[in-house]
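Trainee: sequence? don't have it. structure:
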């Protein structure tokens, strides 16, 4: 439980918050700050829509987590299953053909998936981690729940329509089922992926690579993310993340870009051009709108400085201590991405940890320097709600409030004398009141 107090830190008239007139032409779209997950723009962000190969972000997440915890290793070899062989040989799908009797290291399969969206390689990764793709799909849905995603359903590891498995799709779903997520859930997955495993961007930003270079199986892989700076729709700062296309999902893209210390994440689902037609260019054009808007209109600002003391709340009372109060301040500064000119729209709200206080709002000695007594969060003065993809992200724009110095516990003699003093003080107050009543 917490005690909440609003404190006015900023003065003056702040600029009214600008409305984003982006008109993103997609069934679903979202723009978020890549550091905190603060939502900056959204359109139908909670609608359940097809995601196609953006699915592979979840496969990447589970793989990188398995590598981190030693459950699999980059250099371990995979022997091709009948299903993987059959899928990988279908060049109407995005693939690197895998030999029936071939052995492939996990890392090269990962690169084929992350750079070229290779579907056979993706299933191979799923089989390596979980034994079968059916088992892996259960892991995907379980992981989505653990990550706090809403509005999702995974039926395979690739993002293909189940019908493209030609009767060999994972169990538990229908022949024509396809993976679905909302734009918000997709952005949240991307946010967790690049923050939990930032190394994914090194691979995702690779524009071109040769699969099995120097062998008879050498294949040129060009990244499907054509917004990478050296590719056809290049955009400065883009270094990820994943495209997706099926008849059901349309043209989709989860992008991320960084410039001048700012990172943004975008999602478009079933993007179309001004004529209402989907296409590769459409998904990148609609993404560009959001990136242009973000980099031109948002700035990361320090809204609360380090060691900030709140006017009227610079101290907290302390009982049983050598001193009767302790100075408190913010442990760290608070910085947040805000619309240009909007810095003054935010006020800090102090939230005290009620578990630390007695019923009279006092701390009990001893109090240690640096001991957390609460935190500061930021609230728009205009009453508009600010949303974040994750609670952890929101905490990045909060600051702990801590004790600035030690307050040692008073010894028994001091406490006794205070008690005596208090007794006689109360007695004198009582006598004074009685005497005044006589006149």
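Mentor: Nice, thanks for sending it over. On a predicted model such as this, the values are computed, not experimentally measured, just so you know.
Trainee: contacts and neighbour counts: CA atoms only from here.
Mentor: Noted.
Trainee: For the helix ranked longest in the chain, buried residues please.
Mentor: Scanning the chain for the helix with the most residues, using DSSP state H, yields helix 412-438. Buried positions in helix 412-438, judged by neighbour count with 16 or more other C-alpha atoms under 10 Å: residue 415.
Trainee: What of stretch 152-164?
Mentor: Buried residues in stretch 152-164 (16+ other C-alpha under 10 Å): 152-162.
Trainee: Pasting the second one now:
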């Protein structure tokens, strides 16, 4: 048994050698087809999730099967009075629910997300009840979502729970399509206005992205949920509380390099804790920290299929 464990460690040296500190304070990367954890750092830490919230908003709106062609009027009550974030969606504009959902997901517009909750069956209270039910159904036991935009720092979750949310979101064709559009023209008061994706990697050369959502408020830092295909694998990554957009992007680049087997990281970022890389064997995990390596035996996890200004969110 010890010989087998030692062999596993030896085979995993190339994995731990790749290990670099991440700029994101919480990181979780899961291989979709097997449910195997590839990278894990503070995945159970409960933190604000900012506009990652909008994936949940989109799911409950789509679950309600409302008329997506119905025109929604953007109301003054939809304006952000919490963080005073900007919006290019004017009060009084009449926009189809489908386009309002597109604005909330692709360009992370807060007025759009607020309008979706306001016009939900039963209003804002009906929306909150639907969110609570969806959280329970998905088994997101460490998650609380109180409003639709993510502007409130009391919207909190863990990287582990957010992988579940990503898996559920990826089953909605509308969500995967809208979050992976690099830009789109939206009819605003009879005029075509171009809106762009808040994730700069969407549409970038070399990236095959199946789901994407960014988030930012000061309390949450820069956040990202993304499903990617790389090195013949489908993987979902959750990055929480990066100090800057550049750190979030570099973390994503390093994760893709790890998945594809490239050895050299793009850059090393400062972090208060090194990430844990799942070894090639499901029986052992290598944990790098403070220049020494600890070996910890773990049970094989059951397989779960995970499919996957302008102020940057």
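Mentor: Right, received. Where do you want to start? Just so it is clear, the model here is predicted, and its values are computed rather than measured.
Trainee: Quick TM-score on the pair, please.
Mentor: The TM-score (TM-score structural alignment, normalised by the length of structure 2) is 0.76; 271 aligned residues with a C-alpha RMSD of 3.1 Å.
Trainee: Among the buried residues of stretch 152-164 of structure 1, which one sits closest to residue 328 of structure 1?
Mentor: residue 152 (44.0 Å; C-alpha to C-alpha).
Trainee: hmm, back to that, kindly present the buried residues of stretch 152-164 of structure 1 as CSV, with separate columns for secondary structure.
Mentor: Below are the buried residues of stretch 152-164 of structure 1 laid out as CSV (DSSP: H, G, I helix; E, B strand; the rest coil):
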residue, secondary structure
152, strand
153, strand
154, coil
155, coil
156, coil
157, coil
158, coil
159, coil
160, coil
161, coil
162, helix
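Trainee: Residue 95 of structure 1 in helix, strand or coil?
Mentor: coil.
Trainee: Residue 415 of structure 1 and residue 224 of structure 1, how far apart?
Mentor: Note on residue 415 of structure 1: its distance to residue 224 of structure 1, by C-alpha to C-alpha, to the nearest Å, is 73 Å.
Trainee: Sorry, slip of the keys, the one I care about is residue 316 of structure 1.
Mentor: 57 Å.
Trainee: now residue 262 of structure 1
Mentor: 24 Å.
Trainee: When these two are compared, which one has more neighbours?
Mentor: residue 224 (22 against 17; other C-alpha atoms under 10 Å).
Trainee: Could you check which residue of structure 2 pairs with that one?
Mentor: By TM-score structural alignment, residue 224 of structure 1 lines up with residue 198 in structure 2.
Trainee: Neighbours of residue 212 of structure 1, how many?
Mentor: Neighbours of residue 212 of structure 1 (other C-alpha under 10 Å): 14.
Trainee: what's the matching residue for it over in structure 2?
Mentor: Taking TM-score structural alignment, residue 212 of structure 1 has residue 187 as its aligned residue in structure 2.
Trainee: residue contacts, that match?
Mentor: Residue 187 of structure 2 sits next to 95, 193 when contact means C-alpha atoms under 8 Å, 6 or more residues apart in numbering.
Trainee: go with 10 Å
Mentor: 93-96, 99, 193-194 (C-alpha atoms under 10 Å, 6 or more residues apart in numbering).
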